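Asker: just coords:
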């Protein structure tokens, strides 16, 4: 998982709320809509946020490159990408279920929130919704996530969604001349079944 949930805010490109955009899944506070190539400019602005660059490790790339990458996301069958929306259609983040392996029943989760929408519980809500999609509609057994060990907001959101910290990859990332450790987390189907919270289809 990559997460952008820190306190810093910065200028981001804003797209008008689109209350008419088709959504396919929901959480308590959010809705999920399939990611589209036209969302590239929005994601590009979020990826250029200093907190995202630091905590996720994105190196800003040209908008054209991101547009091509989103096209490849849409074309592949081993991942599903969604724009996270408020009920009024305001885009607040990007979440994805990647590296799906239906033979072994595994996948990974990635999440990025817009700077101005952090610390409102939206990340946990989006995680819960995607976890319900993964275990409620797909034959998956294990979901994995990772983030810097000092990305406390992401670690807290994952813990609230039931993810268990299972290890650390030491000195994995180089950023600003410093090495960072990567925390590894996972959630198993049996653990999800034991969570006492409403499922997305019950909301």
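Answerer: Looks like it arrived, so ask away. Please read these numbers as outputs of a predicted model, since none were measured by experiment.
Asker: switch to C-alpha atoms for all contacts and neighbour counts from now on
Answerer: Will do.
Asker: in this protein, which spans are strands?
Answerer: Here the chain has its strands, by DSSP state E, at 25-26, 31-34, 80-85, 91-101, 106-113, 142-148, 164-175, 178-188.
Asker: and the ones you listed as CSV, adding distance to residue 40?
Answerer: Formatted as CSV, the strands of the chain follow (distance: least, CA to CA, whole Å):
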stretch, distance to residue 40
strand 25-26, 21
strand 31-34, 13
strand 80-85, 11
strand 91-101, 11
strand 106-113, 14
strand 142-148, 23
strand 164-175, 25
strand 178-188, 27
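Asker: Please produce CSV containing these, extended by distance to residue 45 and mean neighbour count.
Answerer: Output for these, formatted as CSV (distance: least, CA to CA, whole Å; neighbours: other CA atoms under 10 Å):
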stretch, distance to residue 45, mean neighbour count
strand 25-26, 24, 22
strand 31-34, 19, 22
strand 80-85, 14, 24
strand 91-101, 11, 22
strand 106-113, 11, 22
strand 142-148, 21, 23
strand 164-175, 20, 13
strand 178-188, 24, 18
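Asker: quick one, which of those strands is nearest to residue 48?
Answerer: Closest approach to residue 48 among the strands of the chain (CA to CA): strand 106-113, 11.7 Å.
Asker: ok, and here's another one to check against it:
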């Protein structure tokens, strides 16, 4: 478990799968920025059985309060900017329950996840992207120590159209 001042990050437990599955198919939970259409039934079960939702290819951690109340989840996946191991970095994402937003949980969860990735893997950068209209997440990333790098034009297909994303990064040692 990774403990902060407000939240903890922990591996997904089997008992979390129903909650995660329900949220994965709920546009109100995922919000307009994280909803990419319906996911197949029990898709999380097979992934959990395979690697516990923690691997170098894709990882998910549960975000809880210090008293183990579910807040949401964070995830990471690799991105590459060239061949070879030294070009591997991670992109992170977050999904918080609507009633848990605006409390600083997302800021700390993203800080904790970036720190965890830097301690665990030989990477030079952690990055995150968000919709250009998602101002609360842009503020959260900046408070978490990420630097705005620029706009990725028409980079994401969601809700029947392309959307521009803002790219943020945190470099090892920052």
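Answerer: Received the coordinates, thanks. Note that this is a predicted model, so its numbers are computed, not measured.
Asker: what's the TM-score for these two chains?
Answerer: TM-score for the superposed chains, counting by TM-score structural alignment, normalised by the length of the second structure: 0.83, backed by 168 aligned residues with a CA RMSD of 2.4 Å.
Asker: coming back round to it: of all the strands of the first structure, which one is nearest residue 49 of the first structure?
Answerer: It is, among the strands of the first structure and with distance given as CA to CA, strand 106-113, at 10.4 Å.
Asker: what's the closest one aligned against in the second structure?
Answerer: Mapped onto the second structure using TM-score structural alignment, strand 106-113 of the first structure spans residues 89-96.
Asker: mean distance, the matching stretch to its aligned residues in the first structure?
Answerer: Once the two models are superposed, stretch 89-96 of the second structure sits on average 1.1 Å from its counterpart in the first structure (mean CA distance after the TM-score superposition for the first structure).
Asker: contacting residues around that stretch?
Answerer: 29-30, 34, 71-80, 106, 110, 113-114, 117, 123-129 (CA atoms under 8 Å, 6 or more residues apart in numbering).
Asker: Quick check: closest non-adjacent residue to the residue mapped onto residue 142 of the first structure from the second structure.
Answerer: Matched across to the second structure, residue 142 of the first structure falls on residue 125, judged by TM-score structural alignment. Leaving aside its chain neighbours, residue 125 of the second structure sits nearest to residue 171 (4.4 Å; criterion: CA to CA, 6 or more residues apart in numbering).
Asker: Equivalent analysis for residue 159 of the second structure, please.
Answerer: Sequence neighbours aside, residue 36 is the residue nearest to residue 159 of the second structure in space, at 7.1 Å (criterion: CA to CA, 6+ apart).
Asker: Would you confirm that residue 143 of the second structure contacts residue 107?
Answerer: Yes. Counting by CA atoms under 8 Å, residue 143 of the second structure touches residue 107, with 6.3 Å between them.
Asker: Of those two, which one has the most company?
Answerer: It is residue 107, of residue 143 of the second structure and residue 107, that has more neighbours when counted by other CA atoms under 10 Å, with 21 against 16.
Asker: is it true that that one touches residue 141?
Answerer: Yes. With contacts counted by CA under 8 Å, residue 107 of the second structure reaches residue 141, the gap being 6.5 Å.
Asker: who are the neighbours in contact with residue 92 of the first structure?
Answerer: 83, 84, 85, 86, 113, 114, 117.
Asker: So what does it match up with in the second structure?
Answerer: Going residue by residue (TM-score structural alignment), residue 92 of the first structure aligns to residue 71.
Asker: Setting aside sequence neighbours, what's the nearest residue to residue 86 of the second structure?
Answerer: Nearest residue to residue 86 of the second structure in three dimensions, chain neighbours excluded: residue 123, at 7.1 Å (CA to CA, 6+ apart).
Asker: how much space is there between that neighbour and residue 91 of the second structure?
Answerer: Here the criterion is CA to CA, to the nearest Å. By it, residue 123 of the second structure lies 11 Å from residue 91 of the second structure.
Asker: one step back: between all of the contacts of residue 92 of the first structure, which two are separated the most?
Answerer: So, these by CA to CA: farthest apart are 83 and 117, at 13.5 Å.
Asker: Show me the residue at the heart of the first structure, geometrically.
Answerer: Per CA atoms, centre = their mean, the C-alpha nearest to the average position across the first structure is that of residue 111, at 1.5 Å.
Asker: and the nearest residue in space to that residue that is not next to it in sequence, what does it touch?
Answerer: Excluding the flanking residues, the one nearest residue 111 of the first structure by CA to CA, 6+ apart is residue 95, at 4.4 Å. Residue 95 of the first structure is in contact with 81, 82, 83, 84, 109, 110, 111, 112, 126, 127, 130, counting by CA under 8 Å, 6+ apart.
Asker: Of those, which are reproduced in the second structure?
Answerer: Of the contacts of residue 95 of the first structure, the ones still in contact in the second structure (both residues aligned by TM-score structural alignment, their matches' CA atoms under 8 Å) are 81, 82, 83, 84, 109, 110, 111, 112, 126, 127, 130.
Asker: List just the nearest of the residues you listed to residue 72 of the first structure.
Answerer: Distance to residue 72 of the first structure across those (CA to CA) is lowest for residue 81, with 11.0 Å.
Asker: Need the counterpart of that closest one in the second structure.
Answerer: In the second structure, residue 81 of the first structure lands on residue 60 (TM-score structural alignment).
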